[in-house]
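Novice: Sequence and predicted structure, then a few things I'm wondering about:
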Amino acid sequence: MAKYTREPINGFTHLFGAILSFAGLLILVIKTTLENPSPVALTAVIIFGISLILLYSASATYHLVIAKENTIKFLRKLDHSMIFILIAGSYAPFCLISLNGFKGWILFGVEILIAVLGVSFKLIWFNCPRWVSTLIYVVMGWGAIFLIVPLYKSLSTVGLMLLVGGGVFYTIGAIIYGTKPEFLKLKKLEFHEIFHIFILLGSLCQYLCVLLYVI
């Protein structure tokens, strides 16, 4: 398998994530249409689902495809840029449905702006130190902390635990990515494979939160 793919474990874990994201988007759209058929709610879950699909598809493609160096560099930039898209897209259901007001729209707008700036930043200075990218991802991801009280009122305790739990998984993954800790090296897994697993867990938690407590 390795001769046909560059990084099979990294690639197939996120290919699995992409497939789940397609199915997950369909489920979200059906449930929203049946239970909360407003244009805003439907748009929010579509944005969320598409951001998951884009992240995992870009990541799987980058890690699986064997191609020329310039193509790999382009795919890597796309992979990293999609992280900003996923973070901003993940805010959509919480800001536009759970918060459903001025503060929610403002927070979502700020996240979109940061995502646009982040993608531009990656395209201009792709080889920046890992800690710089990691810090931006983490700060962007935890922006919802400023509206934790209204989110709690909307989501309930378990819903908020899923939202925060997803953030914790994402953050641990980001720290692993940024620091490349040697002690995490296992027989067949290195830091990047473990990083991918934490990202999947973060997405799962927040997806379940949206499915069960937002729509």
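Specialist: The structure has been received and is ready for your questions. Note that this is a predicted model, so its numbers are computed, not measured.
Novice: CA only for contacts and neighbour counts going forward, please
Specialist: Will do.
Novice: Report the central residue of this protein.
Specialist: The residue lying closest to the centre of the chain (Cα atoms, centre = their mean) is Leu86, at 3.9 Å.
Novice: so which helix or strand takes in that one?
Specialist: Assigned by DSSP states H and E, Leu86 falls within helix 69-93.
Novice: Figure out how far that helix is from the centre of its chain.
Specialist: Once both centres are worked out by Cα atoms, centre = their mean, to the nearest Å, helix 69-93 turns out to sit 9 Å from its chain's centre.
Novice: one more structure, for comparison:
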Amino acid sequence: MLCEAIIGSFVGHRRGAKGEGETMKGNSLPEFTREERRDDVMSAVTHGIGFLMAGAFLGLTLWKSIADLSARRIVAFSIYGACLLFTYLSSTLYHSFRQGRTKNFFRLMDHSSIFLCIAGAYTPIILVPYHGALMVSLLSVIWSLALVGILLKAVSFCWGGLNRTEIISVTLYLVMGWMSLALAPSLVMRVGWGFLLFILGGGLAYSAGVYFYAKESMRYNHTVWHLFILLASSLQFTGFFVYLT
């Protein structure tokens, strides 16, 4: 169910890694052409829009949850919204800067935010419909994996370069994402097919965007990819708001 997030997290950062120069810490970035720089600027703008969308979604879900006096939903959507805001902000800032230490730092934030985004998306999915020991166990597992992933990124950034742990990171992304398939039958029973369809629709949007991202010969392909991410996020927003608030 969260496989769409995995697809995005894996391919969405290839460009930052592609063609990197070899330095002591392996975190340098390639020089961009003028067209690539324009694509970078538009990518920053699109995810800046995503940041505003995430803020609006957070406001709507909190307003509805507070009106319903639902502490569980307030906590769930606050965590999800904060993680999504951080993810979009990190991407926006990463694409906003040229070469240098600042861009490298935001590259680390961009990579690390993937784990927060995945765990944040799980939070309302688990916290709202599930209860008791099962809820605590599921949240503990997913957030523990996210923290391990973030620590791995930080350590590799400081002592080896982000690319050197790419295989481990992608494996962890996949494990976290595919775990959601085990929840699909119970989610249909607890929430309904409609919710599942919105989540799957988001997955299809991410998957369609992958085609454009991989088509490097296409002008501004990264910006088009970001537009598909916005579409996927919108579908997920709608599913959460309609079925979990």
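Specialist: Looks like it arrived, so ask away. Just so we're clear, the structure is a prediction, and the values are computed from it rather than from any experiment.
Novice: about what we covered before: ok, for the residue nearest to the centre of structure 1, nearest residue in space, not its chain neighbours?
Specialist: Beyond its immediate neighbours in the sequence, the residue positioned closest to Leu86 of structure 1 (Cα to Cα, 6 or more residues apart in numbering) is Ser51, lying 4.7 Å away.
Novice: Does that neighbour lie in a helix or a strand, and which?
Specialist: Per DSSP H and E: helix 39-64 holds Ser51 of structure 1.
Novice: Which residue numbers in structure 2 does that helix align to?
Specialist: Helix 39-64 of structure 1 lines up with residues 71-96 of structure 2 when matched by TM-score structural alignment.
Novice: buried set for the matching stretch?
Specialist: By neighbour count, and taking 16 or more other Cα atoms under 10 Å as the criterion, the buried residues in stretch 71-96 of structure 2 are 73-96.
Novice: for structure 1, what spans make up the helices?
Specialist: Secondary structure of structure 1 by DSSP state H: the helices cover 8-35, 39-64, 69-93, 102-124, 130-141, 148-179, 191-209.
Novice: The shortest one to helix 102-124, inter-axis angle?
Specialist: What that stands for is helix 130-141 of structure 1. Note on geometry: by axes from the mean of the first three to the mean of the last three Cα atoms, to 10 degrees, helix 130-141 of structure 1 and helix 102-124 are set 160 degrees apart in direction.
Novice: so how much does helix 130-141 of structure 1 differ from structure 2 once superposed?
Specialist: Helix 130-141 of structure 1 differs from its equivalent in structure 2 by a mean of 3.3 Å after superposition (mean Cα distance after the TM-score superposition for structure 1).
Novice: outside of that helix, which residues touch it?
Specialist: If you take Cα atoms under 8 Å, 6 or more residues apart in numbering as the criterion, helix 130-141 of structure 1 is touched by 83-84, 87, 111, 114, 167, 171, 174-175, 177-179.
Novice: Now list the buried members of those residues.
Specialist: Taking 16+ other Cα under 10 Å as the criterion, what is buried in the contacts of helix 130-141 of structure 1 is 83-84, 87, 111, 114, 167, 171, 174-175, 177-178.
Novice: picking up where we left off before, could you identify which of the helices of structure 1 is most buried?
Specialist: Burial of the helices of structure 1 is given as mean neighbour count (mean count of other Cα atoms under 10 Å); helix 39-64 ranks first at a mean of 23.
Novice: Mean deviation, it versus structure 2?
Specialist: With the two structures superposed, helix 39-64 of structure 1 lies on average 0.7 Å from its match in structure 2, counting by mean Cα distance after the TM-score superposition for structure 1.
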